[in-house]
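Sharing a model that was predicted from the sequence below.
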Amino acid sequence: MPLYLTEDDVGSLAEPADAVPVIEACFRRMAAGAVEVMPRRRFAIDGGAFAVMAAVDHDLSVAGLKSYTVVDGELAFVVCLFELEGGTLQAVIEADRLGWLRTGAASGVAAAHLAAPDAASIGLIGCGWQASSQLAAIRAAVPGIERAVAWCRSPERLAAFCESNGAVPADGPQEAAACDVVVTATTSKDPVLRGDWLRDGVLVCAIGANDPRARELDAQVITRAAFVCCDSIEDAKLESGDLIDPVAAGQLDWLEVHELHEVVAGDVSGRQRDGDVVVFKSNGIAAWDVAMGHELVRRAKERGVGRTL
């Protein structure tokens, strides 16, 4: 019988620091060719969209899909996992928090492999739901991070975020951008980060815009970057306005864009010099959902969490 996990169940089973090694292992399996990924597809519906994305992880012997709706600004997520042996439905997982965990963890993996060796500060532009897991996962992955600076357009949200997450409120986005690791986690359609704000040696993790019509990074961020990578080039060509527009303008070539799993596996050297500006563009891929779902089910069975359907 399949296991059903609620959002509260997921919250009781894992924190962002727990998710970092899970997603790092997923990247290593991707590099070894053990994972197949289907990019997200969105269907227009009244008031919003319905999205589906899927992956098969042969090493974990599990396949799965994440589907979700966005209707009038409200979202609902679910991940379904299937065992490859026998093809049975293994679990149904409410997946808002699961997505929060895996998205933050992916940036944590990027920071572990691409941040400058002496990185000690992190700046966040955006103070919403995703920003908190970004901060927690990167702190776990880069123990040298001592200072966090955050900025968003709402003073009330900024104050609440900083109090809850041990961050310092910035006077403007330039102050958050003057850190060793900079995360953009916004819903903006227009750039929120300018390349001339960045110090040498910065790692930029851009996680907010996964629409070809939206950008969080201005052109100078990309032109300053010595190394650009993403989670999936196939997906980036469909969703990453932050990369699609610079390629169209001749500021970047897709042949210059790498995938993070190449760096994790040691197939590609990401940072050549301490002073390099490095960009990780994250859209979110189903391989992470499957890997995180598999780990949650394992923990749930060990701890007796969830209910069978």
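Nice, thanks for sending it over. Residues are numbered from 1 along each chain as shown.

Only C-alpha atoms from now on, for both contacts and neighbour counts.
OK.

For the stretch 101-250 of the chain, which segments are assigned as helices?
Here the stretch 101-250 of the chain has its helices, by DSSP state H, counting those that start in this stretch, at 129-141, 155-165, 173-177, 219-224, 233-239, 241-248.

Out of those, the one nearest A95 is which?
helix 129-141 (13.4 Å; C-alpha to C-alpha).

Tabulate the helices of the stretch 101-250 of the chain (a markdown table), appending mean neighbour count and distance to L98.
Conversion of the helices of the stretch 101-250 of the chain to a markdown table gives the following (neighbours: other C-alpha atoms under 10 Å; distance: least, C-alpha to C-alpha, whole Å):
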| stretch | mean neighbour count | distance to L98 |
| --- | --- | --- |
| helix 129-141 | 23 | 11 |
| helix 155-165 | 15 | 19 |
| helix 173-177 | 24 | 27 |
| helix 219-224 | 18 | 30 |
| helix 233-239 | 18 | 20 |
| helix 241-248 | 20 | 25 |
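
These: which one's closest to K189?
With respect to K189, and counting by C-alpha to C-alpha, the nearest of those is helix 241-248 at 9.4 Å.

Next up, a structure to set beside the first:
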Amino acid sequence: MITYVTENDVEANLPIKECIEELRNAFKSYGKGISDAHPRDRIIKDRNVLNTMPGLYQDKHLAGLKTYYSGEKGIHFVVIIFNTEKPEDLYILEANALGRIRTGALTAMVTSEIVKKRRINFTLIGSGYQAESQFLAMKEMYEFENAYVYSKNIEHARSFAERFGIQAAENLDVLKKSDVITSITNSNSPIFDYSQLPEKYHINLAGSNFPTRREAAKDVLDNSETIIVENYVQAMKESSEIMDVNNKEKIVELKDFIVNKENYKGNKTVFKSMGIGLEDVAAGYIVLKNMGIFNF
């Protein structure tokens, strides 16, 4: 039996806080060797790109993948999930909103594993479609002493700030007083460098999975103490920031970090997020559970 889940269904059944905690569970399972995921694969021909991202969430008896096509006529995302206890049951979820929500939930989850104080100063770089879930997810985990949004287009930043009751930053001087910084842009060149950062920080770089793009200057990662990625092989293919790190030994996969945090110390951390299929399967599980379709 095939069940089709629409964007409206996803938005109604994927609370950010619940997604944060399910992603935490999924990566603990991954770190223990129970669940698994493979790097993104891309078929590129002319202007046509087919992306596939497989993942197995064994704890919930689910296996599937996120797949999306982009071309001259646009882009469309779906997540396809099999029930491993009953493989004839197949679930197809529209996944534009799902991807946006789980991307925000993931950076908030990783941040909460590192930054333990409850009140923080937070700066969000970027004010586009993906920025909203980044802000809302972080708000689920922290109280804000101060919260700022910066965009190269100050009017966009002001509009975002007005919607969410935070401050629009006219420049990046606010980074010096930020505990947590999240960047979610499509920039092709660095937006900030190490000289602009405070003595202690956690940074989420969430805006790109193409090596032609870059949000942080090389010296940010070279001076950071721990760099977290979802999948090392994927990061070395898709992220210019990760490719350029001088000391690759300080790069750790999230699955290993989350089950062995005591091995990774430091007050300067970076999470480079690019997305893997396990995240989408875990987010899809929440949608299906909340719709009453199944509950493992």
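Ah, there it is. Quick caveat, the model's predicted, so the values are computed rather than measured.

Can you give me the TM-score here?
The pair, once superposed, lands on a TM-score of 0.92 when counted by TM-score structural alignment, normalised by the length of the second structure; 294 aligned residues with a C-alpha RMSD of 2.0 Å.

circling back: want to throw the helices of the stretch 101-250 of the first structure into a markdown table with distance to A44 of the first structure?
Rendered in a markdown table, the data for those read as follows (distance: least, C-alpha to C-alpha, whole Å):
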| stretch | distance to A44 of the first structure |
| --- | --- |
| helix 129-141 | 24 |
| helix 155-165 | 31 |
| helix 173-177 | 34 |
| helix 219-224 | 30 |
| helix 233-239 | 16 |
| helix 241-248 | 19 |
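
Which one of those helices lies nearest to A63 of the first structure?
Each of those was checked against A63 of the first structure via C-alpha to C-alpha, and the shortest separation belongs to helix 233-239, namely 18.7 Å.

once aligned to the second structure, how far is that closest one on average?
On the superposed models, the aligned residues of the second structure are on average 1.4 Å from helix 233-239 of the first structure, with distances taken as mean C-alpha distance after the TM-score superposition for the first structure.

Next one: L238 of the first structure from M1 of the first structure, what distance?
Distance check for L238 of the first structure against M1 of the first structure: by C-alpha to C-alpha, to the nearest Å, it reads 37 Å.

quick one on the thing from earlier: please identify which of the helices of the stretch 101-250 of the first structure is closest to D267 of the first structure.
Distance to D267 of the first structure, taken as C-alpha to C-alpha, is lowest for helix 233-239 among those, at 16.1 Å.

residues in the second structure aligned with that closest one?
Residues 232-238 of the second structure are where helix 233-239 of the first structure aligns, with TM-score structural alignment as the criterion.

Now L101 of the first structure: closest residue in space, sequence neighbours ignored.
Of all residues not flanking L101 of the first structure in the chain, P16 sits nearest, at 5.2 Å (C-alpha to C-alpha, 6 or more residues apart in numbering).

if we can go back for a sec, which among the helices of the stretch 101-250 of the first structure is found nearest to V62 of the first structure?
Nearest to V62 of the first structure among these is helix 233-239 (21.5 Å), distances taken as C-alpha to C-alpha.

In terms of secondary structure, what does the closest one contact?
Other helices and strands packing on helix 233-239 of the first structure, by 3 or more C-alpha pairs under 8 Å, 6 or more residues apart in numbering; DSSP states H and E, are strand 35-45, helix 241-248, strand 257-259.

residues in contact with that helix?
39-40, 210-212, 230, 243-244, 257-259, 283 (C-alpha atoms under 8 Å, 6 or more residues apart in numbering).

quick one: contacts for the residue nearest to the spatial centre of the first structure?
Taking C-alpha atoms, centre = their mean, the centroid of the first structure lies closest to T103, which sits 3.1 Å from it. With contacts defined as C-alpha under 8 Å, 6+ apart, the neighbours of T103 of the first structure are 130, 133-134, 284.

That one and G48 of the first structure, how far apart?
Shown here: T103 of the first structure relative to G48 of the first structure, a distance of 22 Å by C-alpha to C-alpha.

next one: D190 of the first structure
In this structure, D190 of the first structure lies at 20 Å from G48 of the first structure, with C-alpha to C-alpha as the measure.

Kindly report the same for L252 of the first structure.
Relative to G48 of the first structure, L252 of the first structure is positioned 32 Å away (C-alpha to C-alpha).

So between the two, which is more surrounded?
For L252 of the first structure and G48, the more surrounded residue by other C-alpha atoms under 10 Å is L252, and the numbers stand at 19 against 15.

ok, and the closest non-adjacent residue to the more buried one?
Using C-alpha to C-alpha, 6+ apart, the closest residue to L252 of the first structure is P246 (5.5 Å).

Tell me who's in contact with that neighbour.
For P246 of the first structure, the contacting residues are 219, 222, 252, taking C-alpha under 8 Å, 6+ apart as the criterion.
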